[in-house]
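1. the sequence isn't on hand, but the structure is:
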């Protein structure tokens, strides 16, 4: 065992325990990126729209739990359910008011609308919630620490990947084995043909935004458990990184979004672990990886070449 430790230390510059400690943190972070990235990729898969407000929807879900628990004294599980409901309603409302009227307009018009919604939510949150960072309420259960052969892992580090995999399997089963899921796949291919097959395209798009917003809410709630400091602009960088994760995996492909999320999360943590001097460039890693993927495989790792809808 000592020989293995020495060999590993000479190769990686860290002990086996330290490596697995960083790896567990990377898997946890990657799980969060993956869950939020699914929302990006679902909306793009149907509308060919990058919903830049997705990160801010994620932020609203966290504040909903905070105010539910800290201000209204609602039990944490009830606050979580209410947060998901509020976030789904917000996502559907954004689709109806900001995106649906522009659906037949140019792509740049919808893109500008998405950016406008993002800035609106950030500034609205600043006015309503205040700009000062707040402490997210974390139940004691998620703060427990378990030790395994020198590796300290909190219960939330276990919880996040399990929930991500669970919701991924539920979503894939829904899309591949239900009539509504079949309708979603049909709409993603051709609006007009779907209408001819008596599919309610508006409802399917609304449902897609609802599911994507629910996943953003769940991701936001778990993000708060792992990083319990919240602010109105906290969704900007995670939102961009989850968009990058979706592009890396192949935007429009749900499994690709999950793969991209895990790659990005694990890569971010390990690059800092192996190269501590690069800590200040941690966020830059995501953008460098994005550029490399676009240069080598523009459609993403699991994506396919598709024509743009006009």
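-> That came through, no problem. It should be emphasised that the depicted structure is a prediction, and the values quoted were computed from it without experimental measurement.
2. for the rest of this, base every contact and every neighbour count on C-alpha atoms.
-> Noted.
3. in the one helix or strand residue 119 maps to, what's buried?
-> Using DSSP states H and E, residue 119 maps to helix 107-129. Applying a neighbour-count criterion of 16 or more other C-alpha atoms under 10 Å, the buried positions in helix 107-129 are 107, 110-111, 113-114, 117-119, 121-123, 125.
4. residue 175 against residue 186, yeah?
-> No - applying C-alpha atoms under 8 Å as the test, residue 175 and residue 186 come out as separate, 10.7 Å apart.
5. of the two, which one has the most company?
-> Taking other C-alpha atoms under 10 Å, residue 175 and residue 186 do not tie; residue 186 has more neighbours (20 against 16).
6. my guess is the more buried one contacts residue 192. True?
-> No - using C-alpha under 8 Å, residue 186 makes no contact with residue 192, being 9.9 Å away.
7. next one for the comparison:
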């Protein structure tokens, strides 16, 4: 154990943990929204995030080309805005596809929740494998040469041609806080604020809370549950698209199974904060990101994931409902 390393690099480890936790939080919002309404875990949500990362990288490739370059956040802002839109639209469409094919038919038939969960797991593996087979799919249509920049080496790591160089904004206890750190953290806070405002203040948001609290009573009051569920998946997909863009700005690489570990950690963040609680997803993501970095600093980077999941177990032993523990259906208006 090396507590000295944590002490001497405390600011750096904490800020980078908050940035990483912000990405977890945005993905966790998708899990917590679906659980709040359906009392089900959308295990395909990790692939919704993964498709957003590819949409971001492919948008850069389309407009910038395949030549590698380093750019500052300011100079690449216009292109990144296009990437954000592409990632949000792609992730939202994939989320709606999951809802339409893996959830809606089973919900209409009154299938047991275990069956729906298995369907979601199947959708998760199918989406990951489809991305891993994109070269073969392009070959079926004789487009593999034309789309070589997008489908070649489909199971290898795919990198964005542009690397966003971080620039120092200010110094915090010896650590140079960068524009990318601030972008990731404040983007998560802004999206959380807008989503919380939407759920609490809009008519559709009240419908979401009504279905989450009592689906039968909501239906009797004229709330269209199918529309509410579809909207819930759509919102989760949009949040995953934002997370995917921020992830690619910070990390810069993705692959067909990139969503697996991120998805598990985001789900952990949702449970840690209080599954079904929007604010809990944010708190859980930030806590998980910071504690994971602290654990890695003390015990070594190879112990990061062990420390993070052990923390979840200990927290749930003390507080089974999570840090905040208030479900979407019980949220105050």
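-> Everything's here; your move. Being a predicted model, the structure only gives us computed values, none of them experimental.
8. ok so, going back, which neighbouring elements make contact with the helix holding residue 119 of structure 1?
-> Contacting helix 107-129 of structure 1 under the criterion 3 or more C-alpha pairs under 8 Å, 6 or more residues apart in numbering; DSSP states H and E are the following elements: helix 54-70.
9. redo that, cut-off 10 Å
-> Helices and strands touching helix 107-129 of structure 1, by 3 or more C-alpha pairs under 10 Å, 6 or more residues apart in numbering; DSSP states H and E, are helix 54-70, helix 236-249.
10. residues in structure 1 aligned with stretch 19-38 of structure 2?
-> Alignment of stretch 19-38 of structure 2 against structure 1: residues 28-47, by TM-score structural alignment.
11. the helix ranked longest in structure 2 vs structure 1, mean deviation?
-> When structure 2 is parsed with DSSP state H, its longest helix is helix 10-38. Compared with structure 1 after fitting, helix 10-38 of structure 2 deviates on average by 0.8 Å (mean C-alpha distance after the TM-score superposition for structure 1).
12. how far away from the center of its chain is that helix?
-> Relative to the mean C-alpha coordinate of its chain, helix 10-38 of structure 2 is positioned 8 Å out (C-alpha atoms, centre = their mean, to the nearest Å).
13. try stretch 85-94 of structure 2
-> In terms of C-alpha atoms, centre = their mean, the centre of stretch 85-94 of structure 2 is set 12 Å apart from its chain centre.
14. before we move on, which element is the counterpart of residue 238 of structure 2 in structure 1 in?
-> In structure 1, the residue matched to residue 238 of structure 2 (TM-score structural alignment) is residue 214. Counting by DSSP H and E, the element that carries residue 214 of structure 1 is helix 201-226.
15. go on, residue 217 of structure 2?
-> helix 215-220.
16. give me the mean deviation of that helix from structure 1.
-> Mean for helix 215-220 of structure 2 is 1.0 Å (mean C-alpha distance after the TM-score superposition for structure 1).
17. so where is that helix in structure 1?
-> Using TM-score structural alignment, the partner range for helix 215-220 of structure 2 is residues 191-196.
18. ditto for stretch 310-320 of structure 2
-> Going by TM-score structural alignment: stretch 310-320 of structure 2 matches residues 288-298.
19. can you name the element that comes right after the helix holding residue 119 of structure 1?
-> Past helix 107-129 of structure 1, further along toward the C-terminus, the next helix or strand under DSSP H and E is strand 134-135.
20. got a list of contacts for the helix or strand following that next one?
-> Note on strand 134-135 of structure 1: by DSSP H and E, the next helix or strand toward the C-terminus is strand 145-148. Contacts with strand 145-148 of structure 1, where a contact means C-alpha atoms under 10 Å, 6 or more residues apart in numbering, come from 17, 21, 151-157.
21. same question, stretch 128-135 of structure 2
-> 44, 46-48, 50-51, 54, 123, 126-127, 136-137, 139-140, 143-145, 147-148, 150-156, 255-260.
22. can I get the buried part of those as one ChimeraX selection?
-> Only the buried entries of the contacts of stretch 128-135 of structure 2 go into this ChimeraX selection, using 16+ other C-alpha under 10 Å:
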select :44,46,47,48,50,51,54,123,127,136,144,150,151,152,154,155,255,256,257,258,259,260
